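S.K.: sequence and predicted structure below; questions after.
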Amino acid sequence: MTIQFYLRFTTVVGQELFITGLPNRKDPLRMSWFNQEYWFAQLEIDPATLEGITYQYQLQDVDGKIVNEWGDDRHLPTGIKEFTEIQVVDTWNHAGSFENAFYTAPFQEILLPETGKKKYKHPKQFSHIFRVKAPLLKKNEVICLSGAGTALRDWSTEDPILLQAEGNWWTVAIDLPKEEFPLQYKYGIYHTKHKTFVQFEAGENRHLFGDAGQHLTIVHDGFAQIPNTTWKGAGVAIPVFSLRSKNSWGIGEFTDIQALVDWAGSVDMKLIQLLPINDTTATHTWVDSYPYAAISAFALHPIFLNPDEVAGKKQAALLKPYRDQQKELNELETVDYEAVLKLKLNVLHQLFEVQKESWASDPEYLDFFSGNQDWLVPYAAFCYLRDKNGSSDFTGWTEYSQYAQEAIENLVAPDSEEYAQIQFHYYLQYQLHVQLKAATRYAHKKGIIVKGDIPIGIYRYSCDAWVAPDLYNMDQQAGAPPDDFAIKGQNWGFPTYNWQQMQTDGFNWWKRRFAQMSDYFDAFRIDHILGFFRIWSIPYHSVEGIMGRFVPAIPVHKNEFQERNIWFDHTRYTQPYITENLLNERFGEVAGFVKETFLDPTGYGQYFFKSAFDTQRKIENWFITEEVRDTNNWLRQGLYDLHSNVILFEQEGSNGTQYHFRFGMEQTSSFQSLEWDTKEKLKELYVNYFYRRQDGFWMEEAMNKLPALKASTNMMICGEDLGMVPGCVPEVMNQLGILSLEIQRMPKNPEREFFHPDDAPYLAVVTPSTHDMSTIRGWWEEDRAKTQRFFNNELGQWGDAPAFCEAWINKQIIIQHLHSPAMWSVFQLQDLLGGDDQLRRANAADERINIPSNPKHYWRYRMHISLEQLMKEKAFNHDLKEHIKVSGRA
């Protein structure tokens, strides 16, 4: 049998196309340029191997990079073995086509009605098979085909050819006479119940050349050109720890998600968005409340377990002594993280002792262990060693400070003395798996999807870093450059990813992470997706984010200064610029103490730091040992500021030839002390460094990572593309079909003060606020002048803006977002409640979840009313449901 492949694809000189997935071939099949419209390849095949062939096209770009088309559903149909020759006419499936979103797991499995489960039965005689995709048809609508010639019914709309859904494709087999070629045709929509033609697809007529003979022609026509941006959904965002029910134990739990689902379903919401739920137990203190510092990228947090579900009726009596404490913690306004975790672990230890014999032989647990032991075993060992050593900082452990698989296998062996303590962590993770799986399964039954969150970093003293430190740059810290919310930048403390090492095994760690997430979630948010382009990297010897730079980045070569006639002095530009005047101005009466304790004079009224204090980390460590004084914070910050008073950072290993600009160079006194001409030329080079030379390089970095990672999962992917966004980011996200995040108060257009939800692209999530921001009400009170402009220009209101965000204003902003053209409108629960005078919290400041500028923030926000009470708020729920319905998101 001969198969001829024709692919519609326009290339440029140097590009090549291949076909992958074909049987009995180790290498992809190379295609040849056929004409301006098509590429061609021919394959001889044994008809016996024809059944079930699924293939995919692959583009090799001019630079050798490989780009795969999207999807894995292009296959040859059954029942065609009698043909000796098959022509396949295909259309490249671009990953960025927004219709592909509807073939991700949440839409195929939950949000869209099941279609196409039947197998198409071919007629006795046919010469052509037409296949096309149309994901958003309404009830009783089918795809139809009509065109020129008698076989295609002469453009009839009364009696068009109806296609049948089969898998992801609408398909039909037709016998076409050769005299009717070349063929012109279009797809359309037909209503089977009313027996009426609805519409033709948009665009020009489709064409098919060739004639019908003894061969079969299979046409994959891509997507029908019908309205495919009509589907819109609304969702609610809230951390699990913030949930409140009458039966929880002082914190939101996985079992509370079901009550949240009931409420969301009652108002016609289709999505629940959560913050990371991984185990963060590093210190057993409130510091571990930070959900983005997980000790495992795979393990779930024991604090989210509901002990009642674990106990069941059989061991319910064990919980009676703890009921008073449970009630006391559950009535608190905020989460008491340490007390809740201590109570739960105490209770769960008792339940484990009672249940461990029967639980350890449970077939469902054994299946769970078998499927997860690659991360579960080292995680359990890590937790045991953390508790034994009183610290998760494995570098200070007396034993096992370096992970060795054989030694850990001995430690976790069933006959070891430590086994019961290690087994307890298996027990917790299994119970968490059961409860979370039950919650998400319940959501799916209600037609609601669950969206998770993947942090950009891992905790420095985590199981992941212990097991595979080579995957991370442990001498670096991830963060963010300075902005209006954090003028010194942010230092998250996470080691950065060693992407080169991760790529050696095809990003296996990431693929395992995505695979596990897909057990529980239908979609996920990539925290700080900009980190896949470049990360703000801060040397470990520095403390503040201002001391970082983007990695990777194309440095400035020393010659560039000379070419621009810029006076260059290595010491002057790369060392802290500390003068007598600056010290007196900054430290006043204690300037003498600063000079004597921390600095050495260099002559000419300038100073260098002593070697004992020549990094911010050394300064930090000195203050840890000093007596606490009221002036300590002020003095320490002043010394940090001296360290950051530089213009350039030297590229390590460049022998003084390559440099990176310090962000915000112009604000330093080091820069301001230069002569005018030098400053102007440095500014020009600074702009080139940050805003010109990097974009193509960063795009290439992202395209080395994101396509492979996206192809490894069928979850819907959303990117948090906020901050200092390179110009290449929207293009990459569009190419890959990754949803963007659009926030009204953070416009991506620098010429706009606010973003209007009406201007959102379709593949986007719009929201008025996130967990890292104040709520609508909180933001309203932060800047009176800005609020006034928003009131007049964005809300279209006359006169003075109210000093406080009244409920009607809050509600109007919610409605604006509901009517956005974006696929998803997602709201913090606090923002939804803010639109009701009776339900909103008394103090807007109490609604905030996180303050990014404070690295020691305590994450403890909880709903101020229970989910049970929220369900009873009939007037509020009816009003919200109506607004969602009117917006077309129901």
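M.R.: Thanks, I have the structure now.
S.K.: drop to CA atoms for contacts and neighbour counts, all remaining ones
M.R.: Will do.
S.K.: wait, residue 229 sits on residue 762?
M.R.: Yes - judged on Cα atoms under 8 Å, residue 229 makes contact with residue 762 at a distance of 6.8 Å.
S.K.: relative to residue 852, how far out is the closest residue to residue 855 other than its chain neighbours?
M.R.: Spatially, and ignoring its direct neighbours in sequence, residue 855 is nearest to residue 492 (7.4 Å; Cα to Cα, 6 or more residues apart in numbering). As judged by Cα to Cα, to the nearest Å, residue 492 and residue 852 stand 9 Å apart.
S.K.: just residue 610 next, same as before
M.R.: 32 Å.
S.K.: wait, what's in contact with residue 457?
M.R.: 292, 293, 478, 494, 495, 496, 497 (Cα atoms under 8 Å, 6 or more residues apart in numbering).
S.K.: give me that answer again for 10 Å
M.R.: Going by Cα atoms under 10 Å, 6 or more residues apart in numbering, residue 457 touches 292-294, 297, 472, 477-479, 492-497, 527-528, 531.
S.K.: please name the residues that touch residue 844.
M.R.: 774, 775, 776, 777, 778, 779, 780, 781, 804, 805, 830, 834.
S.K.: take this one as well and set it beside the first:
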Amino acid sequence: MNTSVKNIYKTSVSIPLFSLSSESSVGCGEFLDLIPFGNWCKQVGIDNIHLLPVNDTGCNKSPYSTISTFALNPIYIQLQVLAHYENIKDDVEKSFKKITFKEHIDYSAVRNKKIKILRQLYHLLPKTWSEGPEINNWINDNTWVKSYSLFCHLLQKQHNDPWKGWKEYRTLEEEECFSLWNKKQNKQELYFYIWVQYELDKQFKSAVKHLENLGITLQCDLSLLVPEDSCDVWYHREIFKPRLHAGAPPEKNLPSGQNWGYSIYNWKNYRHEVYNYWDKRLNCLSQYFHSIRVSHAQGLFRIWCTPEYNYSGILGYYTPAVYIDHKKLMEFGFDDTRIKWLSLPHIEGSKLFGILGQEASKVIELALNQLPNEDLYLFKPFIKGEKVIRELPLSKEAKKFLTSEFNSRCLIEVSKDKYALAWNYKYSPSYLSLSSLEKNTLLALSEECQRDSQVLWKKQGTNTLQYLISKDLDISVETLGVSPEGIYDVLKDMNIENTVVLKWHREWNKYGSPFLKSNQYTYLSSCTLSTHNTNTAKQWLRNEVLSDLQKESLNLPLGENQTSFNSYKSLIKHLLSIKCRNVLLNIQDIINLDEKNFHNINDIIINDANTNNELNWSYKIPITIEELSNNNDLNTYLKRNIQIRRGMEDASF
């Protein structure tokens, strides 16, 4: 954090490493591409490179879907500098010829081909290689690599199936893991994964050293959440809550919410162990990065969790939280029968047969139990969620009906005798059947829990952030989306930089909703025009019609088409004039500062979270780093405005 009297005005560039392209990279961006990219940053005056996560994601191309938060992704290795490369050079060039020149990154093809070639190179190493002091000292300094290499070995034996479905090795204890690791017949395979990580580590550190010599810092985007199907959760099962996933509550564009498949920390029982695990993660990151930006920092305060049996997040709730107590419900007149009515979905027989007709009998046989002497049905105990319903041998219409009914309830039983109000409680038959007095009573109990939860969240977030800022890394956060009350006061009190997206930062209560002027931003902000989940700046100008008042607040030329190249350049200039600690330029927004690129290149959202677009996480910059370095018009314009930004430091002193 900045503690000097003189304000510092940094300029950063954000890019997924895989998107880089250089004359030496093969298939995608690589760690050693950071060397020429850093030279370009120095050329135009950029202070900091912000990278999306670079950890191993296995078969998944999303950089956030890591199978290890310690291991680096093999796609980022540069093959040409490895020992014995000359022996297979022709095979490599032939193998990568087609995919290297593709318009987008073909993640699976790049990964599979690199792994295949790495195996060839590994088998060319001397047989005594694994006995040398250098590699074994490295293993001792990076003990995580033992569980990681074993996990990769077992994962391959299980055909890359999720570990929760493994018939053996699913719940190994630590001693059993190391017994397997030490078995002689496993050594060659395990050391392959170790060798790859060892070489990746050397290449990454070489690039970092070059950046440090240039005076350029490296920042990573960090999600403290971990995918369930990962080595981390497999090996550290005790610190995560079983059968719960992190996600997001329903919203306008995603009415069913989201189940991200990330595990939930068991703070209540294993707080000390969670912090020990984080210590190891942060120590590993500090080998390469000078700062971290915590992605979705709301999760440090509270996280939306949903049962693992559901695809959606509609039956989720926040944790930690204060929940409605069974005893309290009883005190206010809700007996056990009433509580069961509110917390379990009941289906009327007339509705069931009216919608499904003849198939209703089969649905009852497979999924429902009728209540004695009533035309009401409950789900059988084994129907725990949407995933179970989807596997039933029923029609799509029947599955859709059952899913809707299963998700229709007023209360969610979070744990024994603890309840949360369901997100869509207002539309559940059980809530609609309540009297006005009962509805008001239930809402009053929920609001009381909400107030108490706000206090709990603030304490949880403060404690977690205090832990993070005590580490030897500069910490900033990203809090885009719905945030708990008081989060911004906590960030302000702790002097923590927060990410701000300019197009959403307006004076909404004023006529015409003008954007903030450059001197109205909070200094401890990182301002940007776009993120990897949003439209680029050029797309935004083309999609949203701005009033003259709004154009004026952005310093765009009046009387000129806002989609013009001149307007676009003015927008970038305005961003760089904002008096915040950091301005974050996304790589696509920089590429478009060249007029030819601006008119001829179609931007894509790096990850359109609302779709399963096959182009998600496949963006590749359309020019090489070398071509970018030689683009005089783009570089001159960018350098001049960054210099003006730096000049604001003297004015603030």
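M.R.: Yep, it's here. Fair warning: this is a prediction, and the values are worked out from it, not measured in the lab.
S.K.: re earlier: neighbour count winner among residue 492 and residue 852 of the first structure?
M.R.: Between residue 492 of the first structure and residue 852, counted using other Cα atoms under 10 Å, residue 492 has the larger neighbour count: 23 against 17.
S.K.: isn't that one right next to residue 548, touching?
M.R.: No - taking contacts as Cα atoms under 10 Å, residue 492 of the first structure lies outside contact range of residue 548: 11.6 Å.
S.K.: now for those two: what residues contact both?
M.R.: With Cα under 10 Å, 6+ apart as the test, residue 492 of the first structure and residue 548 both reach 477, 478, 479, 480, 537, 538.
S.K.: just flag the most distant two among those.
M.R.: Longest distance between any two of these is 10.0 Å, between 477 and 480; criterion Cα to Cα.
S.K.: shared neighbours of these two, anything?
M.R.: By Cα under 10 Å, 6+ apart, the residues touching both residue 477 of the first structure and residue 480 are 491, 492, 535, 536, 537, 538, 545, 548.
S.K.: which residue lines up with the last one in the second structure?
M.R.: Which is residue 548 of the first structure. Correspondence of residue 548 of the first structure to the second structure, assessed by TM-score structural alignment: residue 316.
S.K.: and that match, what does it touch?
M.R.: 244-250, 256-259, 303-307, 310, 412, 414, 420-423 are the contacts of residue 316 of the second structure under Cα under 10 Å, 6+ apart.
S.K.: show me how to select, in ChimeraX, the buried members of these.
M.R.: Of the contacts of residue 316 of the second structure, the buried ones can be selected in ChimeraX as follows, counting by 16 or more other Cα atoms under 10 Å:
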select :244,245,246,247,248,249,250,256,257,258,259,303,304,305,306,307,310,412,414,420,421,422,423
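S.K.: circling back: looking at residue 229 and residue 762 of the first structure, which has the bigger crowd around it?
M.R.: Neighbours were counted for residue 229 of the first structure and for residue 762 using other Cα under 10 Å; residue 762 has more, 20 against 14.
S.K.: how about the nearest residue to the aligned residue in the second structure for that one, chain neighbours excluded?
M.R.: Aligned by TM-score structural alignment, residue 762 of the first structure pairs with residue 523 of the second structure. Closest residue to residue 523 of the second structure apart from its sequence neighbours, by Cα to Cα, 6+ apart: residue 580 at 4.1 Å.
S.K.: the one you found -> the first structure?
M.R.: Using TM-score structural alignment, residue 580 of the second structure pairs with residue 822 in the first structure.
S.K.: can you count the residues close to its match?
M.R.: Residues lying near residue 822 of the first structure (other Cα under 10 Å) number 27.
S.K.: in contact with it: list those residues for me.
M.R.: Counting by Cα under 10 Å, 6+ apart, residue 822 of the first structure has contacts 229-233, 739-742, 757-766.
S.K.: look up how far residue 660 of the first structure lies from the residue most central in space within the first structure.
M.R.: The residue lying closest to the centre of the first structure (Cα atoms, centre = their mean) is residue 526, at 1.2 Å. Computed as Cα to Cα, the residue 526 of the first structure to residue 660 of the first structure distance reads 28 Å.
S.K.: repeat that for residue 219 of the first structure.
M.R.: 53 Å.
S.K.: thought residue 262 of the second structure was touching residue 248?
M.R.: No - judged on Cα under 10 Å, residue 262 of the second structure makes no contact with residue 248 at a distance of 11.2 Å.
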